[in-house]
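*Asks:* here is a sequence with its predicted model. Questions after.
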Amino acid sequence: MIKNFTFPASWSQMRWGLTATTLLACALFNTGQAQTWQSFTPPFRDTLGIYDIIAKGSQTAWFLGFRFGEENSAQIAGTVDGGASFNVVDIPIAGVPYTPCMAVTGDSTLYVMALQDWGNAVTLKSTDGGKNWANTKTPWDPSVSWPDYIHAFSDSLILQIGDPRDGEFEIYRSKDAGASWARIDGAEIPDPRSGEFGFNNCGDQVGSHIWFGTNQGRLYHSADEGASWDAMQTPLDGIGALSFSDEDHGIVVGMYGIADSVQTLAFHTEDGGRNWTELSIPVGTIYHYYGVPYYFKNRSVIVATTYTNPQLFGVNQTWVSFDRGANWILYSEGEIAGWPEFTSPQNGWAGEWGPILPGEPTKVFKYIGQALVPPSSNIWQAFDPGYTPPNLGCSAIEVLNPQTVWALHAHYSVNDSLYGFFVDSLVRTARTTDGGASWQTGYVPVGNPAFVANLCAIDAQTAWVAGIDASGGGSKILKTEDGGQTWKHLTTAPWDPVVSWVNFVHFWSPAKGVTMGDPRDGEFEIYLTGNGGQFWSRVPGDKIPDPLPGEFGYNNDFDVLGNTIWFGTNKGRVFRSDNAGASWQVYDTGLPDGSLEFGDNGHGIFSYVDFSNSKTELRISRDRGETWTELNGIPEGGNIRMNSLEFVPGSNVIVMTTTNASLLHGLFRTWISADDGMTWKEIDHSTNIGWMEFSSPSVGWGGQPQVLNGPSYLFKYTGSVLTGLLTAKALEMEVQAWPNPVHEQLHLSFRAPEAEDFILLLNDAQGKLIERRLLRGVSMATEVLETQHLPAGNYHLTVASASGSKSLAIIVH
């Protein structure tokens, strides 16, 4: 397969030896954490715990903090430039402060609820970002009142909630920005039970709806901005946190016990609290919860941050569920990310929840990970193999049959434009023997730090991994015979631990194999075995064309067809052996660098990706690699980055995956070509595929390159409706499209001999996907496609199923 997550050119000068400086750099990058949260240290006067966060997008957020038991410790930090700078202001609370909640309106108006020396309730207001403060004269009783929650519905309408006083919850509304306050009449609020009270900051608001929870498991709700209330009992004995995405869908969380015996329970409602369903919780109920935010305008996505005991030294984790808590995905470990507050799937903030060890700076966190949306595609189905830690990059895939698939993953340092050097020992394999329904993962002891070259599997139990132990062990070949649970180092390959650099290992059978490495002693280092790796013999130098100065190969950049094997180099050359590696020829592609892929018809493509300019060049050979010609029909004029390319066995079709200038954020697209890469048709624009392998027109898998955070997704090709397209078989049915030429609406109809799944593709003249529709189990259909927004020009309409495909030329005026 072609894969273009290669290292920068400067790396070629380093890869021959691992200096102390290189190893130090590896250690410095070896955080072991996904890039989920970026930490900042606002200049608080003391070590504080963060107890409330108001987020207003990616640039603006406010953080309320104080330190339990310490006088004059209450402060607010605000940023309006995404964390580049913070303005920290004091909250003038006499004595020992307790500040449970705040509200923010506009750019600089702050409200803070507080207790002074654990009494004397007060609500303060600042209209200049905290430089000056005034008492809002909320009529709290200084000896009895206990404020819990404050919310600003608008610049003028402010609501405050406190514990019961005089037999009713103490709820105040101001319609003039805090200049005056009116207490909600007790007749509008269900009476509290004996001993019932609220918790600090245990509330939420959506539109005109507002909620708060109590220590007796009741959920109070108002649909009219706090003017009148109802109460409903949840299955919890006490509500410690709650979150709603709309007036119907919400979560309540409760924790029980003390110290190491704390347990957490959570329940979910879809009808505004009338009925509740227990929510599954990550890794059982033994975790504390820092926060459970339900997504902004999303009923399915939940983010939860948790910690285990002991609080200061336990495991801190961030979890995401895309299905209302039915399944949880571990996104990161290590950050004490309390009170997470999201305003969109891309933008969120969190803060270190106290108490924190004295003297340590207080951290706040900005979410910098992938947008929290589940993968969605009609072509690729996502599977999480379940690695811990989760965020690894796919390095290779082996598709043996529809049921058995192997994948190799490692941990990289990655940014938006380039993969970096290997950073640790996290080399893993995932294997399924039931088409992805279940996965078995294993650790491959390559070294620490480790660099993986490739994976070769011949059945469900037997596989080999080639890689480099950068701690001094050098090049290695490891073998498993138990499905990846244990691995044995085959020490018989005579690699030099300092000079040798293995690029791949391949076995045709349990006995017959080849491994190839970069030049050593003036020749490429190639070994053959006929007994499963018990003994290796080096191919003589006179059987291999001499390398050019500075020439080397790339990890996993090879292909095999029968006994013919090819590998590519950084000088744009292709080496070929027709006798399983015993002797070699070399051919020049005319490109300066790149990777190769061959089909079962002997046609091959060599690709060169200019990473700095996000451009791709392709050349094709139709004589098994001997001569090469330029391909001019690359999508987007070549102004894309090709990730992977695969000839589909049993067809003349090529599948290619690409991204634009961003490795991390896309646009990610899948293309197919049925004419040796002369023209391309886009079939998917949502799935990040970095490595890909097909075993037939209907069986293929892809692997996600490492991203900022989240699971190490593997993707199963589910586009069976495209099988006819991949095999280029004509669809035996009549397809009509009218009017043609078209201006506003294109009507399409077809009638098939029998019911099937069909896919409709509308592509422009360059192959870019304009619209895709999936029709399940139909024998006839009539569809209307809106075209008034399309530029005038030529388009292609394709109807495809497993039986074949049919295309029509469409003209848009």
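*Replies:* Cool, got the structure.
*Asks:* switch to C-alpha atoms for all contacts and neighbour counts from now on
*Replies:* Fine.
*Asks:* now do the helices in the stretch 401-550 of the chain.
*Replies:* Secondary structure of the stretch 401-550 of the chain by DSSP state H, counting those that start in this stretch: no helices are present.
*Asks:* my error: substitute the chain in the last question.
*Replies:* With DSSP state H as the criterion, the chain has helices at 20-29, 723-726.
*Asks:* which other helices and strands does the last one contact?
*Replies:* Same thing as helix 723-726. strand 793-801, strand 804-812 (3 or more Cα pairs under 8 Å, 6 or more residues apart in numbering; DSSP states H and E).
*Asks:* now those in CSV, with mean neighbour count?
*Replies:* Shown next, in CSV, are the helices and strands packed on helix 723-726 (neighbours: other Cα atoms under 10 Å):
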stretch, mean neighbour count
strand 793-801, 20
strand 804-812, 19
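*Asks:* dump these into JSON lines; add distance to residue 147 as well.
*Replies:* Listed next are the helices and strands packed on helix 723-726 as JSON lines, based on distance: least, Cα to Cα, whole Å:
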{"stretch": "strand 793-801", "distance to residue 147": "63"}
{"stretch": "strand 804-812", "distance to residue 147": "64"}
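*Asks:* now the angle from the strand ranked longest in the chain to strand 793-801?
*Replies:* Across the chain, the longest stretch assigned as strand under DSSP state E is strand 745-764. With axes from the mean of the first three to the mean of the last three Cα atoms, to 10 degrees defining the directions, strand 745-764 sits at 90 degrees from strand 793-801.
*Asks:* angle of strand 745-764 against strand 804-812?
*Replies:* 110 degrees.
*Asks:* by contact count, what packs against strand 745-764?
*Replies:* For strand 745-764, the contact count by 3+ Cα pairs under 8 Å, 6+ apart identifies strand 681-684, strand 734-738, strand 769-786, strand 793-801 as packing neighbours.
*Asks:* and among these, the most buried is which?
*Replies:* Mean neighbours per residue, mean count of other Cα atoms under 10 Å, is largest over these for strand 681-684, with a mean of 24.
*Asks:* check which helices and strands that strand sits against.
*Replies:* Contact partners of strand 681-684 among helices and strands, from 3+ Cα pairs under 8 Å, 6+ apart: strand 669-673, strand 745-764, strand 769-786.
*Asks:* swap in 7 Å and give it another go.
*Replies:* Under the contact criterion of 3 or more Cα pairs under 7 Å, 6 or more residues apart in numbering; DSSP states H and E, strand 681-684 touches strand 669-673.
*Asks:* show me what the strand it packs on is in contact with.
*Replies:* Contact partners of strand 669-673, identified using Cα atoms under 7 Å, 6 or more residues apart in numbering, comprise 653-659, 679-687.
*Asks:* among the residues you listed, which ones are buried?
*Replies:* Neighbour-count burial (16 or more other Cα atoms under 10 Å) is assigned, among the contacts of strand 669-673, to 653-659, 679-687.
*Asks:* this is the comparison structure:
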Amino acid sequence: MNPMVALSLVTSMSVGITPSVPAWTATADTGVTARLRGLSAVSSQVAWASGSAGTVLRTVNGGNSWQQVGPPETSDLQFRDIEAFDSHRAVILAIGPGESSRVYLTSDGGGSWRETFRNTDPNAFYDCMAFFDRSHGLALSDPVDGKFRILSTSDGGQSWNVLPNDNMPAALEGEFAFAASGTCLTTAPGLGRDAWFATGGGATARVFHTRNGGRSWSVSDTAIPSGPSAGIYSLSFRDPWHGIAVGGDFVTPTSAPDAAAVTRDGGRTWTLAQAEPGEYRSGVFYGLTRAIAVGPTGSDISFNGGKTWTRFDTTSLDSVDCAFPWACWASGENGRVVRLK
């Protein structure tokens, strides 16, 4: 979601709201069967979603109807991440090895698109992206020559540059990021240049952190189990200090012990949740008064910063995003998009 929208959410909501268990409500039929792993909530009325088979969707009336607005001749691409700034402007990321990793930009609600980046390195594989504001953003690639690669834009996605990796810690053997919901890379609300990305695949699930927009990074270990298909799948920060990590193993979605953790120091240290969802979760959103995690076996809510979680739905979902004032959307398989009641 737009970081400035998230900032409004963090600074404007009352902390005195009585916790209540929510429910997902289906939006209108999207008209597609694609798996929608990319999601960007702009407001209670405007949301964008993206996914397999070159699919990009937009609603401007709260999900009462959807428009198919994807770029032409991209049915072979997987649009795993989308970052929208309003009803007109959005950036989408296609994932995959080599030239399958691309970025497209629209400024007219999907009426036309411009390709602004195409990866030419056969060893790179871009997984996710995030923006600090309407101009500055980053995209993350799996390791190339032993280090994660960072792509940067300062003009809202119109052009991109690969950042030097001199100050990027070395990747572990087998370590990579998960392109499951477009949230393996995230930023914090505010005016800073803090960003984090999460990993798995190797011996340890780790979180990388930059304070200067991607020029240098530090890394911290977590106790979330890691393996060939296990680790941290999603990160969300409500401010530069408080964050939540969720994940598990998508091969065993009904069992994911210790697959949620929290930080209160900007990602330097992570503490496992006291009562985690217990199942694989691919997406999380952390607001001021609550957090929501989603996955193919259901959704969970936390009212205490991710320490404990309560299941409230069993719908299969991949991604979740919220906009002020707590207008939450989620998306998943078979073209499904739901809204929080």
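*Replies:* Ah, there it is. These figures come from a predicted structure and were not determined experimentally.
*Asks:* how about the helices and strands packed on helix 723-726 of structure 1, which one is nearest residue 567 of structure 1?
*Replies:* The closest of these to residue 567 of structure 1 is strand 804-812. By Cα to Cα, the value is 34.3 Å.
*Asks:* OK, contacts around the residue mapped onto residue 70 of structure 2 from structure 1?
*Replies:* The alignment partner of residue 70 of structure 2 in structure 1, by TM-score structural alignment, is residue 443. By Cα under 7 Å, 6+ apart, residue 443 of structure 1 lies in contact with 427, 428, 429.
*Asks:* and with 8 Å instead?
*Replies:* By Cα atoms under 8 Å, 6 or more residues apart in numbering, the residues touching residue 443 of structure 1 are 426, 427, 428, 429, 484, 485, 486.
*Asks:* of these, which stay in contact in structure 2?
*Replies:* Listed in the original numbering, the contacts of residue 443 of structure 1 still in contact in structure 2 are 427, 428, 429, 484 (both residues aligned by TM-score structural alignment, their matches' Cα atoms under 8 Å).
*Asks:* closest one to residue 613 of structure 1 out of the residues you listed, please.
*Replies:* Nearest to residue 613 of structure 1 out of these is residue 427 (Cα to Cα; 30.7 Å).
*Asks:* isn't the closest one up against residue 448?
*Replies:* No - here residue 427 of structure 1 does not reach residue 448: they are 9.5 Å apart, not a contact under Cα atoms under 8 Å.
*Asks:* more neighbours: those two, which one.
*Replies:* Between residue 427 of structure 1 and residue 448, residue 427 has the larger neighbour count (other Cα atoms under 10 Å), namely 25 against 21.
*Asks:* residue 318 of structure 2 maps to what in structure 1?
*Replies:* Using TM-score structural alignment, the partner of residue 318 of structure 2 in structure 1 is residue 690.
*Asks:* check contacts around the residue nearest to residue 630 of structure 1 when sequence neighbours are not counted.
*Replies:* Take residue 630 of structure 1 and drop its neighbours on the chain: the residue closest to it by Cα to Cα, 6 or more residues apart in numbering is residue 619, 4.4 Å away. Applying Cα under 8 Å, 6+ apart to residue 619 of structure 1 gives the contacts 589, 605, 606, 607, 628, 629, 630, 631.
*Asks:* and the gap between the second one and residue 571 of structure 1?
*Replies:* So the one you mean is residue 605 of structure 1. 15 Å (Cα to Cα, to the nearest Å).
*Asks:* comparing the two, which residue is more hemmed in?
*Replies:* Legend: neighbour count by other Cα under 10 Å for residue 605 of structure 1 and residue 571, higher for residue 605 (29 against 20).
*Asks:* OK, contacts around the aligned residue in structure 2 for that one?
*Replies:* Under the alignment (TM-score structural alignment), residue 605 of structure 1 pairs with residue 244 in structure 2. When contacts are counted by Cα under 8 Å, 6+ apart, residue 244 of structure 2 touches 235, 236, 237, 260, 261, 262, 263, 284, 286, 305, 306.
*Asks:* also residue 209 of structure 2?
*Replies:* 194, 195, 196, 197, 217, 218, 219, 267.
*Asks:* what does residue 280 of structure 2 give?
*Replies:* Counting by Cα under 8 Å, 6+ apart, residue 280 of structure 2 makes contact with 247-250, 252-256, 259, 295-297.
*Asks:* pipe the residues you listed into TSV and attach distance to residue 159 of structure 2 per row.
*Replies:* Below are these laid out as TSV (distance: Cα to Cα, whole Å):
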residue	distance to residue 159 of structure 2
247	32
248	34
249	35
250	34
252	39
253	38
254	41
255	42
256	39
259	36
295	33
296	35
297	38
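*Asks:* thought residue 211 of structure 1 was touching residue 222?
*Replies:* Yes - the criterion here is Cα under 8 Å, and residue 211 of structure 1 meets it with residue 222 at 6.5 Å.
*Asks:* and residue 324 of structure 2, how far is that from residue 53 of structure 2?
*Replies:* Residue 324 of structure 2 is 30 Å from residue 53 of structure 2, by Cα to Cα.
*Asks:* what's the answer for residue 138 of structure 2, then?
*Replies:* For residue 138 of structure 2, the distance to residue 53 of structure 2 (Cα to Cα) stands at 24 Å.
*Asks:* same question, residue 41 of structure 2
*Replies:* 21 Å.
*Asks:* ok, those two, which is more surrounded?
*Replies:* residue 41 (27 against 19).
*Asks:* and the equivalent of the more buried one over in structure 1, what is it in contact with?
*Replies:* In structure 1, residue 41 of structure 2 lines up with residue 399, judged by TM-score structural alignment. Applying Cα under 8 Å, 6+ apart to residue 399 of structure 1 gives the contacts 405, 406, 693, 694, 695, 700, 701.
*Asks:* in strands only, show me these.
*Replies:* Mapping the contacts of residue 399 of structure 1 onto strands (DSSP E) picks out 405, 406, 693, 694, 695, 700, 701.
*Asks:* so can I have a markdown table of the helices and strands packed on strand 745-764 of structure 1 showing distance to residue 640 of structure 1?
*Replies:* Shown next, in a markdown table, are these (distance: least, Cα to Cα, whole Å):
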| stretch | distance to residue 640 of structure 1 |
| --- | --- |
| strand 681-684 | 13 |
| strand 734-738 | 32 |
| strand 769-786 | 15 |
| strand 793-801 | 21 |
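*Asks:* what's the closest of these to residue 121 of structure 1?
*Replies:* Residue 121 of structure 1 sits nearest to strand 681-684 of all these, at 58.2 Å, using Cα to Cα.
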